[in-house]
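Trainee: Generate a structure from the sequence data that follows.
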Amino acid sequence: MKKAKLFMGTVVQIEARCGNAMSEEELEIRVSRAFDAFRQVERACSRFSPESELMQACRRIGKATTISPYLLEPLRFALEMAEWTDGSFDPSIGRLLESKGFNSHYLTGGRTNSDADLSANFRDVELNETNRTLCLHKPLILDLGATAKGFAIDLAVSELKGCPGFVVNAGGDVYAGGTDEQGDKWTIGIREPKSANAILQTLYISDASVCTSGSYERRSEVDDGEHHIVHPATGRSPNEWISCSVIAPYAMMADAFSTAAFVMGGEEGIALIAEAGLQGLILTWDLRIKRIGGI
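Mentor: Got it, this is the predicted structure:
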C-alpha cells in the first residue's frame, strides 16, 4: 500500500505491507492512524497557525499554559538540544525566522508577524513536565521546525510497527522499518542538492531514520543569501555546509541533530554527531563529502 497526504508544509508518503499476520483492513486502519499523527502534531506545533497550541501559548507571557503531549514532547527535546549545544540550537528563534520571510502558511498563504523580544532565548522558556505546562518569561515565538516533523514521523512509526515492512517519508525525512518485499534492508537515497533527480549517497537501513538539513531547501525571499536554518548568536544563516544528513534510531533525534550540527558546522558540528554515537554524511560548500560513524 502506498499513500500520500499533505501535512506540515510537505508531502508525507507512507508505504507499508501487511504480510501474513495482518489483514488489508487492519493495514488501512494503521496507515490512517499514522497520517493522523501528522495532523495532531501540526495542530499542536504549527508556528504559522494562530490557533495552534504553540501560538496560543506564545501569547500568554508569564502565565503557565497546560499543553498536550503533542507539543510537550518535541519542545522538551528541543530544549534538551539547546542545553546540549549551549544555545547553538535554540527553539526560541521564531521571531527571527519571521523577519527573514519564513512566516507564510503553506496552505492559506496567511502571514504571521509577531511582537517578540529578539534578545530572548531558550532559557526564557519554562517547561514543567510534571504539570505539563509551558510558561514564557519573555515575549518570544517558538519554532519547532527541527523536532515536530521528526516527532510526527515517530508517532506514525508506532502505528505501523506491526507491519513487516514500511517507510514513512516526510519531505525527504525518512524512517524505514522492517524490510522491503525482497526481505532486504530499504534502499534510501540522499539527494544531491544541486540536482533534484541525482543521488549523493545510497543508504541501506532498517528500523532507523535518516533526516537531512540543507541550505538549498528553503531560501529567504527578503534577505539575500539567507535560508531557513539560522544561527541564534549571529542571526545569520551558516553556509559552511550545503547539507547534513544524520542516521538515528528515531526521526526526532535525526531531525534535531542534523539541524544542530549544520548550525554549528566545522569540527564542532561533526563532534556533536560523533559524540551522540550517530552516523552522518556532510556535503561542504566546496562539494567535499565527510562521513561520520562509518557510514
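Trainee: rest of the way, CA atoms for contacts and neighbours
Mentor: Will do.
Trainee: Strands along the stretch 51-200 of the chain, start to end?
Mentor: Assigned by DSSP state E, counting those that start in this stretch, the stretch 51-200 of the chain shows strands spanning 65-66, 125-128, 133-136, 165-170, 173-178, 186-191, 199-205.
Trainee: which one of the ones you listed lies closest to Arg39?
Mentor: With respect to Arg39, and counting by Cα to Cα, the nearest of those is strand 165-170 at 12.7 Å.
Trainee: The closest one packs against which elements?
Mentor: Contacts defined by 3 or more Cα pairs under 8 Å, 6 or more residues apart in numbering; DSSP states H and E place strand 165-170 against strand 10-17, helix 148-160, strand 173-178.
Trainee: redo that, cut-off 10 Å
Mentor: strand 2-7, strand 10-17, helix 24-45, helix 148-160, strand 173-178, strand 186-191, strand 208-214 (3 or more Cα pairs under 10 Å, 6 or more residues apart in numbering; DSSP states H and E).
Trainee: Give me the angle between that strand and helix 24-45.
Mentor: With axes from the mean of the first three to the mean of the last three Cα atoms, to 10 degrees as the basis, strand 165-170 and helix 24-45 are set at 30 degrees to each other.
Trainee: can you give me the angle strand 165-170 makes with strand 173-178?
Mentor: Using the same axes, to 10 degrees: strand 165-170 against strand 173-178 is 170 degrees.
Trainee: Centre of the chain to strand 165-170, how far?
Mentor: 15 Å (Cα atoms, centre = their mean, to the nearest Å).
Trainee: to compare against the first, here's another:
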Amino acid sequence: MGTAISLDLADDLPAATSHELAERTFDWLREVDARFSTYRDDSEVCRLDRGELRAVDASGDLRAVLARCADLWTATDGFFDAYATGRLDPSGYVKGWAAQVASDRLVAAGAPNHCVNAGGDVRVRGHSPTGEPWRIGVRHPWDPAATCLVLTGTDLAVATSGVYERGHHVVDPRRGTPAAGLRSVTVVGPDLGVADAYATAAVAMGEPGIAWLDRLPAPWRHAVVTDDARLLRSHALPATS
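Mentor: Here you go, the predicted model:
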C-alpha cells in the first residue's frame, strides 16, 4: 500500500507465539497489498479497473470493500469516492480496514493488548507494554519531527489524512480538483476503516468538512488543522497535549 506497517504486541506471550501472531498479521497485510494495491499491475483492483476482471468474479474481500465504499459514498454526501481520481482507488478505506481486521484477529487469537500502525492509521487495544494506556502522537503538519497533539486510550481507532507528505492529493470529487482548506484531519472512533474514510472525505470537503465532522454522532471525534494553522478539535477528544 506504499506505506510502512508496524506492530507492537504488549501481551506476555511466549516468544514463539508472538512470532507466529506477527507473521500471521504481516501475511494478511501482504495479502491485502497484493489484492488492493494501485501500484501493482496484477492486483485485483488494477485488473478490475482495466476491465480484465468482472466484479462478480472478484474475491469476497474485494466485493465487500466495494460495497462498503458505496455505503461510505452515501454517508459522506459523495465526498468519499473510490473513483474520485477517475480510476478505481479504494485506498482511503482499505488501509484502515486492513489494520482493523488485523487487530480484530489478534484479539480473537488471545492478544488483546496491541498496537497496529499502518502508515499513521493506528488501532490500539488494551494497554501498552508499560501497563499504561497507549499514547498516539498525531504528526505536526508542518514539522515532521513534532506532534500537534497526543491521544491516549485503551480502545481507539485513529486515522489521519493530510497533505503534508504528498501535497494536495485528495481530490474534491464534485469539482475534480485537489481539495484545499484543511492541512490535516484526524478522526477517532471504534472502526479504523470508517475513520480512514471519514478523514479522507473531510479533507475532500475542505473547510466545510469541519461542520460535517461536528455533526458526526458519538463516539466519533476529530481534530483538524486548517491551511491557515488553526487547530480545532472535539471537546471529548482523548488528548493529553
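Trainee: would CSV of the strands of the stretch 51-200 of structure 1 with mean neighbour count and distance to Gly280 of structure 1 be doable?
Mentor: Below are these laid out as CSV (neighbours: other Cα atoms under 10 Å; distance: least, Cα to Cα, whole Å):
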stretch, mean neighbour count, distance to Gly280 of structure 1
strand 65-66, 18, 36
strand 125-128, 18, 30
strand 133-136, 22, 33
strand 165-170, 25, 18
strand 173-178, 25, 14
strand 186-191, 18, 11
strand 199-205, 14, 11
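Trainee: any chance of those strands in CSV, plus distance to Ala271 of structure 1?
Mentor: Listed next are these as CSV, based on distance: least, Cα to Cα, whole Å:
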stretch, distance to Ala271 of structure 1
strand 65-66, 36
strand 125-128, 27
strand 133-136, 31
strand 165-170, 27
strand 173-178, 22
strand 186-191, 21
strand 199-205, 21
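Trainee: Figure out which of those strands is closest to Gly87 of structure 1.
Mentor: Gly87 of structure 1 sits nearest to strand 125-128 of all the strands of the stretch 51-200 of structure 1, at 12.5 Å, using Cα to Cα.
Trainee: contacting residues around that closest one?
Mentor: By Cα atoms under 10 Å, 6 or more residues apart in numbering, the residues outside strand 125-128 of structure 1 that reach it are 62, 64-67, 72, 75-76, 79, 91-92, 133-138, 140, 142.
Trainee: circling back to that earlier point, switch the helices and strands packed on strand 165-170 of structure 1 over to JSON lines; also include distance to Asn197 of structure 1.
Mentor: Shown next, in JSON lines, are these (distance: least, Cα to Cα, whole Å):
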{"stretch": "strand 2-7", "distance to Asn197 of structure 1": "20"}
{"stretch": "strand 10-17", "distance to Asn197 of structure 1": "17"}
{"stretch": "helix 24-45", "distance to Asn197 of structure 1": "26"}
{"stretch": "helix 148-160", "distance to Asn197 of structure 1": "23"}
{"stretch": "strand 173-178", "distance to Asn197 of structure 1": "16"}
{"stretch": "strand 186-191", "distance to Asn197 of structure 1": "7"}
{"stretch": "strand 208-214", "distance to Asn197 of structure 1": "16"}
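Trainee: who wins for proximity to Trp241 of structure 1 among those?
Mentor: strand 208-214 (7.7 Å).
Trainee: Using the aligned residues only, give the average distance of the helix or strand just after that closest one to structure 2.
Mentor: Using DSSP states H and E, the helix or strand that follows strand 208-214 of structure 1 towards the C-terminus is strand 241-248. For strand 241-248 of structure 1, the mean deviation from structure 2 after alignment is 0.6 Å (mean Cα distance after the TM-score superposition for structure 1).
Trainee: now the angle from strand 241-248 of structure 1 to strand 173-178?
Mentor: Here strand 241-248 of structure 1 points in a direction 30 degrees away from that of strand 173-178 (the same axes, to 10 degrees).
Trainee: equivalent range in structure 2 for whichever helix or strand comes after strand 241-248 of structure 1?
Mentor: Sequence-wise, the next helix or strand downstream of strand 241-248 of structure 1 (DSSP H and E) is helix 251-264. Aligned by TM-score structural alignment, helix 251-264 of structure 1 falls on residues 192-205 of structure 2.
Trainee: Give the buried residues for that stretch.
Mentor: For stretch 192-205 of structure 2, the neighbour count (16 or more other Cα atoms under 10 Å) marks 192-205 as buried.
Trainee: distance between it and the chain's centre?
Mentor: That offset, for stretch 192-205 of structure 2, works out to 8 Å (Cα atoms, centre = their mean).
Trainee: Could you report the neighbour count for Ala233 of structure 1?
Mentor: Look at Ala233 of structure 1: counted by other Cα atoms under 10 Å, it has 12 neighbours.
Trainee: That one maps to what in structure 2?
Mentor: In structure 2, Ala233 of structure 1 lines up with Arg174, judged by TM-score structural alignment.
Trainee: Now for that match: which residues touch it?
Mentor: By Cα under 10 Å, 6+ apart, the residues touching Arg174 of structure 2 are 78-79, 81, 84, 204-205.
Trainee: and the nearest residue to Thr177 of structure 2 once chain neighbours are set aside, what is it in contact with?
Mentor: The shortest distance from Thr177 of structure 2 to any non-neighbouring residue, by Cα to Cα, 6 or more residues apart in numbering, is to Val171 (5.4 Å). Taking Cα under 10 Å, 6+ apart, we find Val171 of structure 2 in contact with 79-81, 83-86, 177-180, 200-201, 203-205.
Trainee: Of these, which is the nearest to Phe26 of structure 2?
Mentor: Using Cα to Cα, these come closest to Phe26 of structure 2 at Thr200, 24.6 Å.
Trainee: separation between the closest one and Thr76 of structure 2?
Mentor: The gap separating Thr200 of structure 2 from Thr76 of structure 2 is 10 Å, by Cα to Cα, to the nearest Å.
Trainee: got any residues that touch both of the two?
Mentor: When contacts are counted by Cα under 10 Å, 6+ apart, Thr200 of structure 2 and Thr76 are jointly contacted by Gly209.
Trainee: quick one: secondary structure of Ile273 of structure 1?
Mentor: helix (DSSP: H, G, I helix; E, B strand; the rest coil).
Trainee: and if you look at Lys290 of structure 1?
Mentor: Once three-state DSSP is applied, Lys290 of structure 1 turns out strand.
Trainee: Can you verify my assumption that it contacts Ile282?
Mentor: Yes: counting by Cα atoms under 10 Å, Lys290 of structure 1 touches Ile282, with 5.0 Å between them.
Trainee: Asp184 of structure 1 matches what in structure 2?
Mentor: Match for Asp184 of structure 1 (TM-score structural alignment): Glu132.
Trainee: Its match contacts Gly126, correct?
Mentor: Yes: between Glu132 of structure 2 and Gly126 there is a contact at 8.9 Å, judged by Cα under 10 Å.
Trainee: Thank you kindly, that will do.
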